[in-house]
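Visitor: Dropping a prediction and its sequence here:
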Amino acid sequence: MKYLLLLMTGLQLLFLPQAHAQEEAAAPKLVEWEYTAEKKNDGTYLLHFKAKVAEGWKLFSYTMSDDDPNTRFTLDSLSDTRAAITGVQEVGDLKTAKEPILDNLEIRYFEKEVDMQATTELKGEPGDIKGVITYMVIKGEEVVPEETEFRFNADPAAGLVAAKAGLQINAEEAGKLKRSKIDLKNPVSKVGGILEEGKGVWVVFLLGFVGGLIALVTPCVFPMIPLTVSFFTKSSQNRKQGIFNATMYGFFILLTYVLFSVPFHIAGAAEPEIFNNISTNVWLNIFFFAVFVVFAISFFGVFEITLPSGLASKADSKANKGTLVGIFFMALTLVIVSFSCTGPILGSLLAGSLNSDGGAWLLTAGMAGFGLSLALPFALFAMFPSWLNSLPKSGGWLTSVKVVLGFVELALAVKFLSNADLVTHWGILHRETFFLIWIIIGLLTTLYLLGFIRFPHDSPVKKLGKVRIFFAVLFGAFTLYLIPGITNTKYARLKLMSGFAPPMSYSWYGNSGHEKGAVEPDVINDYEKALALAKEQNKPILIDFTGWACVNCRNMEENVWTDPEVHALIKDNYILVSLYVDDKQKLPEGEEFLHQFADGRTKEIKTIGNKYATMQSENFINSSQPLYVLISPEEKLLTLPVAYTPNIQEYANWLKAGIDAFEKVKN
């Protein structure tokens, strides 16, 4: 029990920093801390951390071991080079007791208040030091981890002076994000505008539909079609009832998958930027990478992924009822027992939707398409059982489908690792490395389809059928198509892979060779520098709100900006600044702050991505990328902003309208 509680509290502490500002606003701390510094002699200080503990709670002592609940003081990496905590004394009423919830562990704790005094020695010249107090409190069966930041500023006279810890609201920095001169409602020209088109939703719906069709021919789903049809034909008293039951069965399969997207609508309503945060979160992308690799290994037949058997048993027991409730649980049972095959496809759909603009609605569209394509065959075959005779028999071909899906999952896993690599600039998965891995996966898939490679549970390929040859040729041709992507030639720009692979600039070869023809930003990730450059050259600014993991951004850069007319319009007439809203690079210490919105909400601005994502949403009421904005050096909005515009002429006309508008307002 003790170790389970410690594991749970450890997980809470892991995610605590991400929700720090929200938690502070939502509820007061169970322990309030005050800090003071007392100079003992040259270079030695006594830091007082005075704690006021909430009524009924117990604060664990600093003297508790590292393996048990405790209180700890940790300096950040920079402060650690300036100071060292050499000892901690506690002044207060220290109590001891055996705690039943912690396996009768003898705990040492304080109630109401305590002064924890940390002896600190400064190294070299005095400098600001800061850190964090991590501590746990207990009340009855509740063990709660908390943390709070502390800070001491160097003072020439007093030595160290306690200062406000954590990020503070900064009106000056906030003014740099909410630009008062930009008036979204009154551009010089009404050309442009962000159209709310449904094309993206329908594309994702169709992708989901195709995913459902693929799931149908997997070993977990295909054999269930005749079993389900047999159930309906035997249980229906007449044809009319059979058709009704089959229709409701299909509807409930569709409904089950659509309901999966509901929580994401709730989360998106609470925080519009959540989908961008999810899609570019480093650890989440690494998690997807690991999960997809596990799914691939499972598809190769090494082991089987299943949901808990109890869940399937409960759903199956309720499915025996001959009512709508029973039909619903039959549909739910199908969803559960087929998870080992549908899970990887659904995972691709989930991750792909959250990586796209549109968030929850795209996910709903994809899940609806998946559910519909999975539901239709079951419903139709239940209505017309004689059609079953036209279905191919189950056999080794189902295993082959599963193995090919395993290779596809491996390729998708590389994409998620690439997302994490791009936003952190690790440099481990350049464009050519990405293509090289995909080429190897494509070659292995082709060899498998041709019978040169076998996996566990595979039957020997005695004769290559037409379908197998077709897919072998398809994968082989695609593999050959990828090969120029690893070269330093003009052929390296692969149009089909635009936006999916890393950008051309993220290359083994740097910005040389095949990068010719691309539009290089005049300024990257610094709006103030772009503004100064625009005033110096008396040119308008093209703001490019983009993202390292943004597919449509790469499509625009590699297929629209490379057009000779568009290239010339941007290069000759605009100062181009690219602002990456998913850049995880930390801002310099003095530039971090707490941004307050008009409705009172606050948001921590700690990274370059935080800064420009907030700037985009505050000024242009939009959180999707790409977003293109044209302004004068005095920040007069020249046209209405535009989003993803794959039509080259339409985008060129918008740029020309910005030039004409600038002529009307320039000095």
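Guide: Okay, I see it.
Visitor: going forward, measure contacts and count neighbours with C-alpha atoms only.
Guide: Will do.
Visitor: hang on, G131 in a helix?
Guide: No - going by DSSP: H, G, I helix; E, B strand; the rest coil, the assignment for G131 is strand, not a helix.
Visitor: In contact with it, which residues?
Guide: Contacts for G131 (C-alpha atoms under 8 Å, 6 or more residues apart in numbering) come out as 73-76, 79, 149-151.
Visitor: Show only the entries of those found in strands.
Guide: 73-75, 149-151 (DSSP state E).
Visitor: Take those residues and lay them out in CSV including neighbour count and distance to S356.
Guide: As requested, the ones in strands among the contacts of G131 are exported to CSV (neighbours: other C-alpha atoms under 10 Å; distance: C-alpha to C-alpha, whole Å):
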residue, neighbour count, distance to S356
F73, 20, 41
T74, 16, 39
L75, 20, 39
E149, 17, 36
F150, 21, 39
R151, 21, 40
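Visitor: Below is structure B, check it against A:
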Amino acid sequence: MKYLLNLLLFVLFFINSISAQVLEPVKWNVSVDKVSNTEYNLIYTADIESHWHLYSQNLPEGGAIPTEFIYDSLSKTNDFKLIGKAQESKSITKFDKVFQMDLTYFDSEATFTQKIEILNPSITSIEAEISYQACDDKMCIFESELVTFNLPATAPKKQSNIIDPVKWTSEAKKISETEYEIIYTGLIDDHWHFYSQIEGEDMGPIPTAFTFEDSEDYVLLGETSESKTKTVFEQAFQMEVRYFENQAIFKQRFKILNPELKSITAEVFYQACDDEKCLAPTVFEFNTSLDGQAQRTEVIGLDAASQAKSEALNLGVTGWDNYKKEAIAKKSNFTIFFLGFLGGLIALLTPCVFPMIPLTVSFFTKSASDSKKGLANSILYGFFIFLIYVLLSLPFHVLDSLDPEILNNISTNVTLNIIFFVIFIAFAFSFFGYFELTLPHSWSAALDNKANSIGGIIGIFFMAMTLAIVSFSCTGPILGTLLGSSLTSDGGAMQLTAGMSGFGLALALPFTLFAMFPKWLNSLPKSGGWLNTVKVVLGFIEIALALKFLSNADLVKHWGILPREVFIGLWIIIGIGLLLYLLGKIKFPHDGPFKKISFSKGAFIFLVAAFVVYLIPGLTNTKYANLKLLSGFPPPLPYSLYEKDSECPLGLNCYKDLEAGIAAAKEQNKPIMLDFTGYACVNCRKMEEQVWSQDKIYQILNDNYIIISLYVDDRKELPEAEQFKYIKANGLVKKIKTIGDQWATLQTVNFQNNSQPFYVLLNHDMELLNHTTAYTPNEDEYLEWLKNGLENFKK
């Protein structure tokens, strides 16, 4: 057998010697990914021809030759050192009849990533040799190839929060005199992925899409093909999805009609996600040369106007070393936890949940063989109820977008806000009793059956699941409110988890406590018409909240259908409707006979009436129109039916055009305050209506600063002549089509931040006058920040 194997290897070597001049089944590309100031990932990408395969680094002795990466400079210098062994992309392991052993190899493509640490700061490149064996069904070849990694320049001092997990390359292959195939390769960072082109569900992930310019110079031959994807069930979308990890390869064939054509332009639209979050969809533009030159994350041949406008976005801000970069503390989640807890308490008073307290407690106390076991089971039951609601929030962490190019993606997305508006209106009419939102009866029946048939801890868990499903028709609208408000806030998924935790805790506590102390059940009020009253009140609240989402869409698109006074007027009408219902003047389908008003109901009527009266000044054009307690809910003060002297908050003099604002600052010799804001930004409204409205702060802003308010979510398109393509430092292209695109990009380019509100104080030479700041509800702190910037300007 040994001699036979040697003879076989000799034959393979002989075949290789006569074929090496023409066979090149593996093509290598290399790139560098900077991990830190001293650590880099060296990335080797192999494009493997059909029917060929490349072997792994990790093979048993006596078989095929493994792939190996050799760094000659390691033995000669101390410029860098390897950290561990090169990591491989997903491979295939099968029994090889030739070598009579299991061998690991790659089909179509392979990626190897070697992490290194730089020891010599002056090193600019690293050379390596790739030694590998590739085989098909008939022959094998043995090759070595020298490659060079050019290390990127040292990063600037300012740290960036911008995430860019996909690096793109493209290369054209000539098939015949008139046909070409272009290969588009996406190299994906560890733990990240993006989706297949054939994700077809409306509510699923955003599929990758390639678009090509309409041209008379070529025609497309077939569809864009893609490499193998991974199919998994994603909780976030409740469906199976297909996505790429490590590397994605797309191929498109072209028939060339114009022999003079030098390159082909294409765009790829994709969304990258990791286990915790998704970036907003990104567009990358290719301009692939037909002469075989590979394009590596760079854009070729953009027009001079785009180049100039891209450069103009960089303000050249200086003075970073004079001030500590502010560490913006994340907002506490305690408030939304408390609101979730309050929502859970409200859910207890609904007809779906309240009657289940005595039923489930009775079940657990009777099923326990002794009091200690009954106590333990009731505690475990309460814990499972809490856990179920916490787990419901976890899938939404993948939706917590941090893409700096499309800010406030959820809160300013018109379609999503309209969907929330419609859902909340449906919830409201469900609460009014016109129809009932329920999950399929088979779900609750199946779970109830499992709870009775499966003993121990698993049975208790299914009882908790039964409660969650049976009570859905009442808890669903409350959870929908929590979901909508949390995902449109700055805290995103973390605030949603906090809110769901509070909701689950409030729902679980009574079941646990009444199981511990069954006699308390006698003190519970009996089910009756009061439960339906609670549902109807919640219906009125749902309609009020629905208007907030419609207002978000209206603000962003400038429809003008919900100005501030119309919004407040509708809330007043809703409040009056609620008062009439509580007083028995209007009724809904499931209401019983009107009963005498109790003390608690009378107190609630008084609170509703007081709230309606509080809203009335909001309809006027006076200083009392600023309803500070509701800052962030109604549209901003300038978005009004009344003619305003200024379109700026509180009637301040501000500019919405950067160049005009800078020119005014120079003319009046005043410092500049850049105000990065958004129409749908709740904290921006709170700052304007609660902090800026204070006399001392208002005076210093009005008299001593030029405010330039830049709305990053403004969807109004720029004039066609002013639209351009922005080239980022990594070579990606962002199309600047709207006013919001322009200001959002300017913020990330100059300040490496994409949150709002965000405030910057500058002099006329674009030098910082103080550290940047964000949401600052403390009036004294914000005033001191403004005063300090003014003093530095005068110096």
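Guide: Ah, there it is. Owing to the predicted nature of the structure, the values given are computational and were not obtained by experimental measurement.
Visitor: After superposition, what's the TM-score here?
Guide: Superposed pair, TM-score by TM-score structural alignment, normalised by the length of structure 1: 0.74. Supporting alignment: 544 aligned residues with a C-alpha RMSD of 3.8 Å.
Visitor: ok so, going back, show me which of the ones in strands among the contacts of G131 of structure 1 is closest to F209 of structure 1.
Guide: E149 (49.6 Å; C-alpha to C-alpha).
Visitor: And the nearest residue to that closest one once chain neighbours are set aside, how far from E146 of structure 1?
Guide: Nearest non-adjacent residue to E149 of structure 1, counting by C-alpha to C-alpha, 6 or more residues apart in numbering: V132, 4.2 Å away. Per C-alpha to C-alpha, to the nearest Å, V132 of structure 1 is found 10 Å from E146 of structure 1.
Visitor: and if you look at S313 of structure 1?
Guide: Taken as C-alpha to C-alpha, the span from S313 of structure 1 to E146 of structure 1 is 40 Å.
Visitor: now A215 of structure 1
Guide: A215 of structure 1 is 45 Å from E146 of structure 1, by C-alpha to C-alpha.
Visitor: neighbour count winner among those two?
Guide: Neighbour count, other C-alpha atoms under 10 Å: between A215 of structure 1 and E146, A215 has more, with 27 against 19.
Visitor: Identify the residue of structure 2 aligned to that one.
Guide: For A215 of structure 1, the aligned position in structure 2 is A347, judged by TM-score structural alignment.
Visitor: Whatever residue of structure 1 lines up with K794 of structure 2 - how many residues pack around it?
Guide: Taking TM-score structural alignment for the superposition, K794 of structure 2 sits opposite E663 in structure 1. Neighbours of E663 of structure 1 under the rule other C-alpha under 10 Å: 13.
Visitor: And E663 of structure 1, how close does it get to T639 of structure 1?
Guide: 13 Å.
Visitor: Please apply the same query to F384 of structure 1.
Guide: 58 Å.
Visitor: quick one, which of the two is more surrounded?
Guide: T639 (26 against 16).
Visitor: Where does the residue opposite the more buried one in structure 2 once aligned fall, secondary structure wise?
Guide: Under the alignment (TM-score structural alignment), T639 of structure 1 maps onto N770 of structure 2. N770 of structure 2 belongs to no helix or strand when assigned by DSSP states H and E.
Visitor: likewise G352 of structure 1?
Guide: With DSSP H and E as criterion, G352 of structure 1 is part of helix 339-354.
Visitor: Please name every helix or strand in contact with that helix.
Guide: helix 199-216, helix 274-280, helix 282-299, helix 360-383, helix 396-424 (3 or more C-alpha pairs under 8 Å, 6 or more residues apart in numbering; DSSP states H and E).
Visitor: Give me the angle between the fourth one and helix 199-216.
Guide: If you take axes from the mean of the first three to the mean of the last three C-alpha atoms, to 10 degrees, helix 360-383 of structure 1 sits at 40 degrees to helix 199-216.
Visitor: Pull out the buried residues from helix 360-383 of structure 1.
Guide: Buried residues in helix 360-383 of structure 1, counted by 16 or more other C-alpha atoms under 10 Å: 360-376, 378-383.
Visitor: coming back round to it: contacts only, for the residue nearest to E149 of structure 1.
Guide: 73-76, 147-150.
Visitor: Now do the same for Y655 of structure 2: its match in structure 1.
Guide: By TM-score structural alignment, Y655 of structure 2 lines up with V523.
Visitor: Its match and T445 of structure 1, how far apart?
Guide: In terms of C-alpha to C-alpha, V523 of structure 1 sits 43 Å off from T445 of structure 1.
Visitor: Neighbour count for these two, which is higher?
Guide: T445 (25 against 18).
Visitor: all strands in the stretch 101-250 of structure 2, in order from the N-terminus.
Guide: In the stretch 101-250 of structure 2, the strands defined using DSSP state E, counting those that start in this stretch lie at 101-107, 109-118, 125-135, 140-150, 166-174, 179-188, 193-195, 209-212, 218-226, 230-234, 239-245, 247-256.
Visitor: Quick check: which of those is nearest to Q752 of structure 2?
Guide: Of all the strands of the stretch 101-250 of structure 2, strand 166-174 comes closest under C-alpha to C-alpha, at 19.0 Å.
Visitor: L410 of structure 1 against V293, yeah?
Guide: Yes - taking C-alpha atoms under 8 Å as the definition, L410 of structure 1 is a contact partner of V293 at 5.7 Å.
Visitor: quick one: which helix or strand includes the spatially most central residue of structure 2?
Guide: Centroid check for structure 2 by C-alpha atoms, centre = their mean gives S401 as the closest residue, at 1.5 Å. Secondary structure assignment for S401 of structure 2, by DSSP H and E: no helix or strand.
Visitor: where's the match of A215 of structure 1 relative to M516 of structure 2, distance?
Guide: A347 of structure 2 is 21 Å from M516 of structure 2, by C-alpha to C-alpha.
Visitor: Ok, F14 of structure 2 next?
Guide: Applying C-alpha to C-alpha to F14 of structure 2 and M516 of structure 2 gives a distance of 83 Å.
Visitor: Repeat that for Y132 of structure 2.
Guide: 69 Å.
Visitor: now A248 of structure 2
Guide: 57 Å.
Visitor: swap in H590 of structure 2?
Guide: Distance, H590 of structure 2 to M516 of structure 2, by C-alpha to C-alpha: 34 Å.
Visitor: what's the answer for S489 of structure 2, then?
Guide: 38 Å.
Visitor: Then V612 of structure 2?
Guide: On the measure of C-alpha to C-alpha, V612 of structure 2 and M516 of structure 2 end up 43 Å apart.
Visitor: which residue numbers in structure 1 go with stretch 577-592 of structure 2?
Guide: Under TM-score structural alignment, the match for stretch 577-592 of structure 2 is residues 444-459.
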